[in-house]
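1. Can you look at this prediction? I've put the sequence above it.
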Amino acid sequence: MRYQKKSKYGNKKVFRYDHWFDSIAEAEYYPVAIAYADQYGYELKLQDRIDILPTLKLNQWAIKKTQYVADYAFYHRGKLVRLVDVKGVETKDFKLKAKMIARELGLVIILAKKKKGGFVEYPFNMPASKRKEVR
């Protein structure tokens, strides 16, 4: 018998729309992402892994590469144009990786937060005081 380890932030993996999602909110955002991709003619990729730092070999040991796993990545003609992350909690790791993505790729990650009646989207670097206006 296998027991699923409880998530640190209370997320529950769910299977919907023929895909596994890391949270219920992420699964509920899927129709919004599909509609956005269709509207602009983008290709949508789920759980897309983006290399931030390559593997670094020092002495005889290596430091593993650093990756960012985007919940939703939108591509136009093979070029990455938009990243969306469905978040409940913004961790220090996420903030650091988001800054690295912004510097290396010139993209600001869009955060999607579940609210009553849908989702609210805003750039991760928007100050908390300004986010209240969006809600």
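-> All right, it came through fine.
2. all contacts plus neighbour counts: C-alpha atoms, from now on.
-> Will do.
3. which residue ranges form the strands in the chain?
-> 14-16, 19-21, 43-53, 56-58, 61-63, 66-76, 79-86, 110-115, 118-123 (DSSP state E).
4. helices or strands up against the fifth one?
-> Pointing back at strand 61-63 there. strand 56-58 (3 or more CA pairs under 8 Å, 6 or more residues apart in numbering; DSSP states H and E).
5. repeat for the third one
-> Contacting strand 43-53 under the criterion 3+ CA pairs under 8 Å, 6+ apart are the following elements: helix 24-40, strand 66-76, helix 92-105.
6. ok, second structure coming up, stack it against the first:
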Amino acid sequence: MPGVVRRAGFRALGVVAVTALLGFGIHLSRPAEPVLAPAAPSLTDVPASGSDRQWELRGARVGDDGTGFFTGEITVTNQASRARTGLFRLTLSAGGTKVADLFGQVRTAVAPGATVVVELGLGGAFVPGPYEVEFHEAFA
């Protein structure tokens, strides 16, 4: 009788092992859940002009980054007589109330008279415009 009990125990253990392996195999064969990427930013032109420390602001575009935060880009021209980098701040106000400070940086030296597009970030929660714009260059 002990041999019968032992065989039944091994048979039960085998059934459990096969069931676990089949379950794991089915789990691995399921398609992965799709990863939802945020929507691409939708940038709109903002009336903007000005200059600071020999950087001239030629244009600005801002919008929602797809996750509910500000993003944007500015177009600036180096008006100095030497190549240089820059750190920029674009302050946005809506209805006279400040809604965001967006920051961007040019890490590669920009030649005198050259124009570049600078990506902006760190703007805080998105607030619809229209906007008033203030442009600053932090380091010459």
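-> Sure thing, it's come through. Keep in mind that this is a model prediction, so the values were computed, not measured.
7. TM value for the aligned chains?
-> TM-score for the superposed chains, counting by TM-score structural alignment, normalised by the length of structure 1: 0.23, backed by 62 aligned residues with a CA RMSD of 5.4 Å.
8. before we move on, the earlier item: out of the helices and strands packed on strand 43-53 of structure 1, which gets nearest to residue 112 of structure 1?
-> For those, proximity to residue 112 of structure 1 was assessed by CA to CA; helix 24-40 is nearest, at 8.2 Å.
9. Redo the helices and strands packed on strand 43-53 of structure 1 as CSV? Include mean neighbour count and distance to residue 128 of structure 1.
-> Shown next, in CSV, are these (neighbours: other CA atoms under 10 Å; distance: least, CA to CA, whole Å):
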stretch, mean neighbour count, distance to residue 128 of structure 1
helix 24-40, 16, 21
strand 66-76, 18, 22
helix 92-105, 14, 14
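10. Please tabulate the ones you listed in a markdown table, including the columns distance to residue 58 of structure 1.
-> As requested, these are exported to a markdown table (distance: least, CA to CA, whole Å):
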| stretch | distance to residue 58 of structure 1 |
| --- | --- |
| helix 24-40 | 38 |
| strand 66-76 | 16 |
| helix 92-105 | 22 |
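11. okay, how far is it across stretch 69-82 of structure 1, tip to tip?
-> Distance between the two ends of stretch 69-82 of structure 1: 13 Å, counting by CA to CA, to the nearest Å.
12. related to what we said a few turns ago, would you format the strands of structure 1 as TSV with distance to residue 93 of structure 1 included?
-> Converted to TSV, the strands of structure 1 look like this (distance: least, CA to CA, whole Å):
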stretch	distance to residue 93 of structure 1
strand 14-16	24
strand 19-21	20
strand 43-53	13
strand 56-58	19
strand 61-63	17
strand 66-76	10
strand 79-86	13
strand 110-115	15
strand 118-123	17
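13. Please identify which of these is closest to residue 97 of structure 1.
-> strand 66-76 (6.5 Å).
14. unless I'm mixing things up, residue 110 of structure 2 is touching residue 55, no?
-> No. The pair residue 110 of structure 2 / residue 55 is not scored as a contact, 10.5 Å apart, by CA atoms under 8 Å.
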